[in-house]
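K.L.:
build me a structure from this.
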Amino acid sequence: DRYYLEIQDHGHPDNPLTNKEQEDINTKILDLAKELDIPVVVTCDAHYLKHEDQDAHEVLLCVGTGSYVSEEKRMSLKDFPLHVEKPSEIIQRWGKDYPEVITNTKAVAERCDIEIELGNILIPQFPVPKEYTEKSYLHELVYKGLAERYAPKKPSHKEAKNQLPKEVISRAEYELDVIDSMGFNGYFLIIWDFVAWGKKQGIMFGPGRGSAAGSIIAYALHITDLDPIKNDLLFERFLNPDRISMPDIDIDIQDNRRGEVIEYCVAKYGDDRVANIVTYGRMAARAAVRDVARVLQVPYADADRMAKLVPPPQQGRHLPLATSIKENNDLKKEYTSNPQAKEVYDMAVRLEGTIRSHGVHAAGVVIAPNDIVSYVPLEMAQKGVVSTQYPMGIIEELGLLKMDFLGLSNLTTIKNALRIIRKVYGVTIDINTLPLDDKKTYELLGKGDTTGVFQLESAGMKRYLKELKPTEFNDIIAMCALYRPGPLKAGLVDMFVRRKNGKEAVSVPHKKFENALSSTYGTLVYQEQVMQISKEVCGFSGGEADTLRKAIGKKIREVMLKMQQKFIDGGVEHSGVPKDVMEKFWDDLMGFADYAFNKSHSACYALIAYWTAYLKAHYPAAFMAALMTSDYDDIDRLAIEITECKHMGITVLPPDVNESFHEFSVVPHKQDEAPSIRFGMDAIKNVGHNAVENIIVARETYGQFNELADFLEHTNARQINKKVLESLIKSGALDRFGDRSALLESIDSIVAVSSKLSKEALDGQVDLFGAGEIAKVKPEVEIVSTGLYQTHEYLQWERELLGLYLSSHPLESYDVILTEKAVPLATIRIDDDGKTATIGGSISDLRQITTKNGQAMAFVQVEDIVGDQIEVVVFPRVLEANSASIVKDKVVLVKGRVNSKDKAGNAMAEPKLIADTFMLLSLDEAKAYQPTGVKTSLGKPKKTQSRPPIDTPLPKTKRLYIRLQTHHTDDVLRDIKVILEQHLGNTETVLVVGDKKRPIRLSQKIKYSEGFHEALANVVGDDAVKLH
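P.N.:
As a prediction, the model looks like this:
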C-alpha cells in the first residue's frame, strides 16, 4: 500500500499542446495503473515558487550557465510552468477526469508527519572513566587545572582548594554550577579532550577566540590560555545563565595540522556521527546587479556604473537593495531616470539573497550524539567529504554540537619559529609563559617595526603604534579592538592615543565608572565594559548585563526600552550616581553599538600579536624565516618580508643544496655575527617537494656535497631530472659548484653523468677489478663556459624561479638617485587624482597600440626596487618625443599626472600616470649622483588641456592568482570558469589549490578590472584573489 505511480503535467498554460510527449506518457501510466491496480499520485516539478517567478528563474539560469537571455540556443525552461502549483490548479486539471489521483496524493501527504524539535541540547555522551559522571570528572579536571594555573606550590587537585585564591574558587564554582544546570558538562569534556590530545601531538592551538576566553573553566582545562580574572573577561559574555543556548568555543589551530584534529574526532566518535557543515553562497546586491546586467547584455561601462551606485556594507551590515533604492539619492535617480537601469535593479531585487553556490564551511564540523542522519540530511560535497545539507544556523537551532576548527597560519609561523630557535640557538621557549611586560617587545611595537606581527602590520596601525608607544598588554588589546572602521571614523583611536600620552585629560562620567574604564583611559571600547558597569554600578546580575549587551549590540529596541529605566534607576539607587549623569551615559551607549567590540576576542588576538612581536624582537632571524616559510607561495608578501629582513640587517641568501631545507632556515652563526636566512628549496619553481626531499635525505645520509659529482652520485636522476637541474642552477642552488652560466651551458653533460651514475646505482654494477680504489673513481663532469649568459640574466632567472630578485636588484645601483628624484610608487593612491608626480624604476613591460587616428601610443609598466608597479599611459605626442627612452628593462624617470578615474569619472582599481616626459638614466649617471638630502613629493593637481577619451585598460599585471580550498565544489569551479570567460584579455591566470605546492596555470587569460575582481571575490572570497 506504499507503492505508487506518478504523473505530472507541465503543458504551457497558454498552449497546452506544447507538451504532447508528457501527455502520452501520462496516458500510458494511467493505463498501466489500471491494469496492475496500482494507485497514482499527481505532483509537479517545482523549480520556483510562483508562476510570476519564471522570468527571474530564466535570468538565474543564464547566470549559472554563462548565457545571455536573448540567446535562442541556451538552456531554458521558459516553455513550461515549473512553479509550486496551487490546489485549485491541480483540481482544475485533474479533478474532473481523475479525482482519485488527488485523493491519493492527499493520503500520502497525510502520512508525512514530522515534527523537528528545536532548542534541544544534543551533545554526545563523553566516555568518562567508570567511577565518574560527566559532572564529577569535569570537576576533577577543573581543579587539577586551577592548581596548575593559580596555586604557587602546584598541589594535587584534592589539595588545590586550600591553596587557591578565594576569588578563583568562587568564580570556578559559579561557572561549574551554570555549566551543569545548562547540561554542558559533556561539551567541555569533548573540547578538553581533543585540545589535550592535539597539544600532546605537538599541535599548536591559539590562546582562545571569542567570548570563550571569559571562562575560567576553559582556562583551567587549557582550552584557552588567557587569565580571565587578570584581564577582566566576563563569563556571562560566553554563557548567559538567564538564556539557555549552546556554548560556542571556536578553536584556532596551526593551519598545516588542522586536519589531524578533525581526524581524531572522527576516529573517537565515529564517521557516522561527524560531518562537515555546508555553506551557501548567496547573491549580494552589487553582485546581483552585475550578474543581471551581464545576462541582459548591458554594456560593461553602464553595468559597472549601476553596480557602483549600490552602497557598500556599513559596519558589516548589508542594506537590502530595495531599501537602498528608496533611501540613496544617487541610486534612486538612476532607477527613476534610466529605464534600462530600472529593469536591471528590479530583477536584482528579486535575485538578491538567492543561493548561487554551495560548498563546505571552511571551519565548521558537527558531532552528533548518535548516527547523524537521524538529525540532519547529508550529502557527499566532494570526494570523500561528507557534509550536512543544513547550514550553520539551523545546526545551532537543532542543538547539535558544532565546532569551528579554524586554521591560522600565524600559529604555524610561531610553531616553526620555536623549532628554528631550538635547533639553531638551543633555546626551548614555552610561548604560554612569556612575560607580558618585556621591554624589548614594547620597544619594537613603539617603533612600528611590526611587519609580520599578527594584527599589527598595516600602515595605519604602524602609525598609531608609533604615536601610542604601548607599554602594557592592555594597550595592545585596546588597539586590536579600536583599529576598525567604526572607532576610526568616530575618532576614538586618536582620543585613546592622546589620553595614553597625557595630551588629553582622562575623564569618566562618574568615579563609580573608573573601575570599568581605567584600563582604556576613560574611553568606552569593549562590550564587556558595558556589562561591567551594569553589574558594578547598576546592580544588574551577570545574565541581565549580557542581555543588555546583546540588545545594544543588535539594537533590539523592545529590550532596550525595557531595561533603560532599570539601568538609570540602578545607577542612582545602587551607586548614588546622579540621574542626569546616568541618562547622558545611556544616550552615549546608544551610539556605542556601532563600534563596540568583544574584549575576550580582542585579548586573545592581542596575545598572539604579543607572541609574534616577542619572537621578532628577540629572535629576528628565526621569526622571519618562519614567516617566509608560511608565505613562500605569496610573492607579494615574500618581497615585503625580504625587504624587512634588509632593514633588520638580516641577509637572505639564495637557495643552496648544502644548506637549504624545504622551508626557509637560519644559517647557524656565532653570537657576534649578523644572521642570515637561506631560501627554502620548496619555493623554487619546477623543483617540487619530492625532489627537495631526495636532496635532503642524500645530504643527511652521505654528508655535504663536496663537488657536483657528489651531488649527482647521491641523488636520484629520475627526481633530479634535467628540468629540476636547470631550475637549481638558475636559482643559485648549485652556485658552490661553479658559475651559473657555465653550469647551464654544460647541462647536457651534467644530465648524462647523472643518468650514468643513477643507472649504475640501480643495477648494482661494480668494477671488474673489485671494490678497491679504482671502483671509487667518479666520472668527471665536463664544465664548459663561453660566457653566454650575463649578470642581468642571472637576476631575471631569480625572478622567474623564485618570484623576485634575491642576490641583488637591477635598480640597486640607481637607489640613491631614485630615492631623491622619484616618489615611491606605493605612496601614489586613488585620491591623488590630478596631482603631478615624478616616478622612477625599470620598464618591466611595454605595449604599443594604434589609435583610431592611426597614431602610436603606449602602455608602459614601471617597477621600483621594492617591486611596486604602476602603469604609465604614453599618448602619441609624448611617445614620439621620448621613443629612445621607452625601451624594455631600461631605467627611467617619468614626469606626469596621476590619473585614477575613467572617462565616466568613476574610480579605477589602481591609479595610473599620464606621462609628460621620460628621462633615461644611465648607470654612470646613477653612480656619479651626489645626494642632496632633498626628496621629491607629489605636486598639486595639474591643469591639463582636454584630450579625446581613450579606453585604456586597467593595469596589466604579471599574473592573477586564485586560491581555492579543497572544499570548493564543482559549482564554484563552474562559476569561476564563467567569470573568466566573460573577461578574456592578456593577463595570465593561475589557480592555487589547497595545500598543493605548485600552482596550476590556466589557458584562459583575462582582462582585469574592478568589476571582474568583485565578481570573482563574491565566489571565492576577496582574500583568495590576488594580483602579482
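K.L.:
use CA for all of it now, contacts and neighbours both
P.N.:
Will do.
K.L.:
residue 415 contacts residue 205, correct?
P.N.:
No. With contacts defined as Cα atoms under 8 Å, residue 415 does not count as touching residue 205, sitting 9.8 Å away.
K.L.:
between these two, tell me which one has more neighbours.
P.N.:
The neighbour comparison of residue 415 against residue 205 (other Cα atoms under 10 Å) goes to residue 205, with 26 against 20.
K.L.:
residues contacting the closest residue in space to the more buried one that isn't next to it in sequence?
P.N.:
Distances taken as Cα to Cα, 6 or more residues apart in numbering put residue 253 closest to residue 205, at 4.6 Å, once the chain neighbours are dropped. When the contact criterion is Cα atoms under 8 Å, 6 or more residues apart in numbering, the partners of residue 253 are 203, 204, 205, 206, 405, 406, 407, 408, 411.
K.L.:
most neighbours out of those residues, which is it?
P.N.:
residue 205 (26 neighbours).
K.L.:
now do the same contact list for it.
P.N.:
With Cα under 8 Å, 6+ apart as the criterion, the residues that contact residue 205 are 195, 199, 251, 252, 253, 254, 411.
K.L.:
let's compare: structure for the following, please.
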Amino acid sequence: MTGFNPRTPWSELERRLSDRPPPEQARTDQPSTDEPGTDLPVSVGSWGTRPARRLPDETPHDKAPAHRVPAGTPYAELHAHSDFSFLDGASEPEELVETAVAAGLTGLALTDHNGLYGAPRFASAAAEAGLSTVFGAELSIGLTEHIPGQVDPDAEHLLVLARGVDGYRRLSAAITTANMRGEKNRPVFHAEELLEETRTSGAWQLLTGCRKGPLARALDDPDDPDGGLTALRNLRDAAGRDNLAVELTRHGLPDDDERIRHLTELAERTGLPLVATNAVHYATRARHRDAQVRAAVRSRRSLDAMAGWLPPTASARIHTGEEMLARFPRAAVAQSARIAAEAAFSLRAAAPRLPTTPIPPGHTEAEHLRSLVFPGALHRYGSRETAPQAWAQVDRELDTIESMGFCGYFLIVWDIARFCRERDIFCQGRGSAANSAVCYVLGITAVDAVRFGLLFDRFLTPDREGYPDIDVDIESDRREEVIQYVYDHYGRDRAAQVANVITYRAKSAVRDAASALGYAPGQQDAFSKGIRRWSSLPAAGEPVGDNEDGVPGPVLTAAAGLLGTPRHLGIHSGGMILADRPIGEVVPIEPATMEGRTVVQWDKDDCAAMDLVKFDLLGLGMLTALHESIDLIARHTGERIDRAALPQEDPAVFDMLCAADAVGVFQVESRAQIGTLPRLAPRSFYDLAVQVALIRPGPIQGGSVHPYIRRRQQKEEVTYLHPLLRSSLEKTLGVPLFQEQLMQMAMDVGGFSGADADELRRAMGSRRSETRMRLLSERFLTGAAARGVDEEIAVAIFDKIAAFANYGFPESHAISFANLVYDSAWLKRHHHAAFTAGLLRAQPMGFYSPQSLIADARRHGVGIRPVDVNASQVLADLEADPASGGGWPDAAGGLAIRVGLASVRDVGKDAAEVVVAARSDDGPFASVGEVAQRTGLSTRALEGLATAGAFASLGLDRREALWVAGGQAGASPATLPGTSGPETAPALPGMDAFETTLAELWATGVTVDGYPTEVLREALRTRGYGSTRDAWDVHDGTRVTVAGIVTHRQRPSTADGITFFNLEDEFGMLNVVCTRGLMQRHRRIALTKNVLAVTGLIQRADGALRPDGAPGAAVVSLYAHRLTPIATDIAPRARDFQ
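P.N.:
Reported below is the predicted structural model:
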C-alpha cells in the first residue's frame, strides 16, 4: 500500500485534500442528489500537473454529472489484503468479513500477497456469516530482493482471482512452483507462465491491478507512446479477453479522476470490462494508523521517512455499494458482483484425501489392519478365552474404525511407529490415542486402555467430524530421521509440514512500534526490556500514557495495534500433512529454513478446518535423555535396560518422589510439582498420572487441587453429589480431574451414549453455543430424571460438568506422561550418574540448567570431572570412579560424569567431534600446539578450552594454557613443526578459587568442584545472610535472610500476579514467593539481578504420612518481603517461565 507520491505541488495537494475549491471553480467532487447514476467517473480535475494523456483518436469527455446513490447497490470487493499479507494489511480476515457483511457486500475476495495464508480463516468466517467468497492472490513478478526491508520492492503485481475449485488448485500450484524455485520471501513468478495458464485454462480472472500492475506501470512510463494502450492489448491477448478486467481504484490522490477517465477509455478501446475495487488494506478507517505503522515496520523505516510513500487518506477500506457507486462508474461496480458470483466456491471443495498405504496383494486396508492388530492383541493380552474383555474392546474399536473409513489413517501411524522401532528410535503415542486398545496393541501407544478403563469414545466416535488425533512423541535428536522417512515414503510433493504463524508478542510489538515512530535502536531495546515477557499491552485503540518503565504512551498505543497479529511464518514443532495428490494444489508450499523440509502456508487449526489430516511427530527431549542414559549404562556396565520391563511400582522410586527429590524427573520437576509431591505422596503408577494432571492451569483455576490433597491426606471426607457419580469419580476421591470423567458422569447420570458424551465435551469447549448447550442440558436432565436423580441435584451435576469442562485434563494424556515420569524417576533413583549424563547430552531441555543438574548430582554423591582434551568425549559421558556414589546405598555407583568438549564456549559440537576423531586416530595430545596442529581449532576455541581447564592433564593451569593458546593462532595440520608460537609459558600465578569459578562459568556454564556460592559463603555470612540449609532448619513463621543464585523465575497465569523464584546454593534449593506488591517495588532487581539476598518469612507444610506412619517430607517456601542484590562478578543466567 506504499508508494503514493503524486506529481502535484504540495500546495495543490493540500487544497484538494482539504476539499477547498480551486480559484474560479466551484466544487465538483461531491455527488449530486438530482442526477441518476452514470457509467462515467466523477471528475475532480486534471491528472496531476501534466497535460492529460489521451489515446491517439480520443477527444476530451465533458465533465460527468454527479449522481444519486441508490440503496442496496450490489457490490463485491475483489481486491483485499488481510494481515496475512504480513505487514501490508491491518485487519484479520474475520474483521474483513464482518465489515463486508455490515456494509451489505454481495461477496469478498481475499487477495493477500503471494499466498493463500489467510484463506481458511476467511472461508470459515464467511461461511458462518453467509458471505460469498472468492480466493485469489496478488503475485509479485520479478522480485530481485527479499520483500521485508524494502520500502517499495521492485516487482510487478498481478492480481489473480480463482474461478472455482479448478482455478484455486491451479493458483495454489503456481504459488508453490514460484516458492520452490525461489527462496524464502522471494518467490520467482514468470509472467509468461501465468498469462499462458490463464489463457489456456480459463480458470483465472485477472485484474490489471494496483499502481504496480502492468497497466499502471505503462501509464507511468513517460516513454510510453500511446498511454498504455499497447500494454493493455498485449496483456489482453496473452491472458484472453474473457479473463481480464481493467481495475479502477481511488486513494484520495489529485489525479484519481483523470486516471479513472483514462483507464475507462483504454477499456473501451480494448473491449475489456471495468471493475471497481478499493485495493483494501484494512477494514475500517480506524485501522488506517495501524496500516501506516505496519508499512513502516515492513520497510524498516520510520513513519517520518515514509511520509512521501504512505497513502494520504484512509480510503483503502471496505466501502458499501452505495459509496462505490458515488466513486466509480456503475458498470465497474456491477461487474465486481458478477465476477464474484462466477468465481465463488467453498474452500472445503478443494480438500484432498489421505494417501493409500501399501498393503499385501488381495487385501483391503481393513483386512490388513486386522492382520496387524490380532497378533498384537495376542501378544499384549493373551488369547480371547483368557482376556475376553480386552478382545471385546479391540473388536469394538476395529468395527468403529472400519465403519468410519479410517483404516488407512491407522496404518500410516503404525508404519511411522514401525519405522521408529526398526531404527531403535524411542517413540510413544500420547493424547487421546492412549484411550485406544488398538493403538496399544499396534505399538503406537504405551498405555493399556483396557487396564486403566479409558474411554475409547474420548478418542473416536461414529459421530466425530474428521480424523482422530494421534500425537507421536519421538526422541528429539532423531526426529529428523522420521520426518525424512515420511517425505521419502509418501512422496515429497504429497507430504509437507504445518506452519506456525509467528505473531507479535508484547516485547516485539513494542520494539517494532518504537522503530516505526523513529526512536533510536538503543531506545527500542530499552523500551522492549521495559515490557516483561509475560506482560500484556492495552487494548488496541485504548488511549494510554507512559508506563512505569518509561515506555512512551504513543509507542504502547502503536504496539497494541500490532499485538497478536501475524509477523511471519514459522514451522510447527512436528505437524505433517499427507495427501493423495500434490499438496501444493491444496495449499501453497514454501521451502523451510531447514534443508530437506517444506512447509505449507497454513497452521494446524487452518489445516484441521479444511479437513487436511495432520500427523504430529513431536520431538521430546526426555525420550532422548532416556535413550542416552540407557545407552551409557549398557556401554559402561554391560547392563541393557528395557523400559518395558522395568520393575513396576518400585517403592524406592516413590520414596524418592515423596521426598520431593525430583530434579530432572519428567513433568514433576517444576516448583509447583516439587511442592506438591510430599503432600500428594504418590505410592502407585496411577498416582503419578494424578500428579501430572493436578498441577495444571485448569485444576488450579477450578479449585480441584486443595480438595483432592485434603482428601488424599484424609483430612476431608470423600463425598459425591449422587451415588451414580461414584463409578466415575471414585479413583480421584470424588474430585473431577480428567475429561474422560466428565464424559463418564454424563453417561452414568444423564444416560448419554459415548458419542453423546463426546459431543457434550466438544460443545463445552471455548466457543460454546447457547442453543446447543440448552438442548444438551435438557437431554441430560431428562436422562437423569429417568434414573431417579432429583432435578436440583441433576442441575448441580450438569453445572459442575459445564464448569469442569474448561479445565479437564485428558486422563489418557496424563497416563502417557506418567510412563515417562516413572521411567525417568527409576533411572534417577537407581542410575543417577547415567541419568544426569543423559540429561546433559539431551540439552537444551527441561526445567533446570546443566549447572543445577550437575549440582543435584554432586549433592547425591556423584563425582563430576572437568573438561579434559584427552579424556572428554563430544558430549557428557561416564567414566569409572570407585569413589563416586549414586545417592542411595542400593543405587549404582562407581561412575563419575565427565563434562563434554561441546559444552565449551567457542568450541561446539562440530569442533569437538574433530578433537575426538583426531585423538582416536593418532592417540592422546601431548601439547597445546599439537592440539592446534592436528585439529585446526581456532584461537578462540583453544582459548575456550584453556579457560575451561581442558589442558590441565598436559601440566598447564588455566593462565599458562591461555598464554600458549594465544601463540598458536593459525596453526593447522599443514603447519610445519616449530613454526607456530611457543608451547611453554612463563611463570604465571595460578587462579584462586573465585577466579576459577568465574573461568568455569564463562567457559562451560557449570562449576565442577562446587557451587558458585561456596566462594562467596564467608562474605555472605559476614553480612548476616544464611543459606538454603538454614531456611530448611527453622520453624514455620521464622524471619530469615537467605542468599543464593536465582536459577529460574516463573509467573503462572493462575497465580494472581505472584512470581516464584528458585533460589539455589551449594546446599540445595529454596522456593521464593514474591507477591505482586513486592514485584512492583523491586521489579528491576527481581528481573535483572540473579544473585540475591531474600528477606522474608518461612512457611512450612508437612507432607503426607509415609506408609510406616512417619511424617513425610516438609514443603518449605520463603515468602519474600525484601530483595537485595549482591554485587559480584559472578553473573549466572536465569531461566524465565510462564
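K.L.:
can I get the contacts of residue 253 of structure 1 in TSV including secondary structure?
P.N.:
What follows is the contacts of residue 253 of structure 1, written out as TSV (DSSP: H, G, I helix; E, B strand; the rest coil):
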residue	secondary structure
203	coil
204	coil
205	strand
206	coil
405	strand
406	strand
407	strand
408	strand
411	helix
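K.L.:
sorry, back to before: can you list which of the contacts of residue 205 of structure 1 are found in strands?
P.N.:
Per DSSP state E, strands hold the following members of the contacts of residue 205 of structure 1: 251, 252, 253, 254.
K.L.:
okay, and the most centrally placed residue in structure 2 sits in which element?
P.N.:
In structure 2, the residue lying closest to the centroid (Cα atoms, centre = their mean) is residue 500, at 5.5 Å. Residue 500 of structure 2 is part of strand 495-503 when elements are defined by DSSP states H and E.
K.L.:
now that strand on structure 1. Mean distance?
P.N.:
For strand 495-503 of structure 2, the mean deviation from structure 1 after alignment is 2.4 Å (mean Cα distance after the TM-score superposition for structure 1).
K.L.:
centre of the chain to that strand, how far?
P.N.:
On the basis of Cα atoms, centre = their mean, to the nearest Å, strand 495-503 of structure 2 is displaced by 9 Å from the centre of the chain it belongs to.
K.L.:
who touches that strand?
P.N.:
For strand 495-503 of structure 2, using Cα under 8 Å, 6+ apart, the contacting residues are 486-487, 563-572, 574-579, 583, 589, 597-604, 607, 614.
K.L.:
likewise stretch 5-17 of structure 1?
P.N.:
The set of residues that contact stretch 5-17 of structure 1 without belonging to it, under Cα under 8 Å, 6+ apart, is 18-20, 22-23, 26, 29, 33, 38-45, 79-82.
K.L.:
now, of those residues, which are buried?
P.N.:
In the contacts of stretch 5-17 of structure 1, burial by neighbour count holds for 22-23, 26, 29, 33, 39-44, 80-82, counting by 16 or more other Cα atoms under 10 Å.
K.L.:
turn these into TSV, including secondary structure and distance to residue 861 of structure 1.
P.N.:
As requested, those are arranged in TSV below (DSSP: H, G, I helix; E, B strand; the rest coil; distance: Cα to Cα, whole Å):
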residue	secondary structure	distance to residue 861 of structure 1
22	helix	62
23	helix	65
26	helix	67
29	helix	69
33	helix	74
39	coil	74
40	strand	71
41	strand	68
42	strand	66
43	coil	62
44	coil	59
80	coil	54
81	coil	54
82	coil	53
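K.L.:
how near is the residue nearest to the centre of structure 2 to residue 135 of structure 2?
P.N.:
Counting by Cα to Cα, to the nearest Å, the gap between residue 500 of structure 2 and residue 135 of structure 2 amounts to 22 Å.
K.L.:
many thanks, we can stop here.
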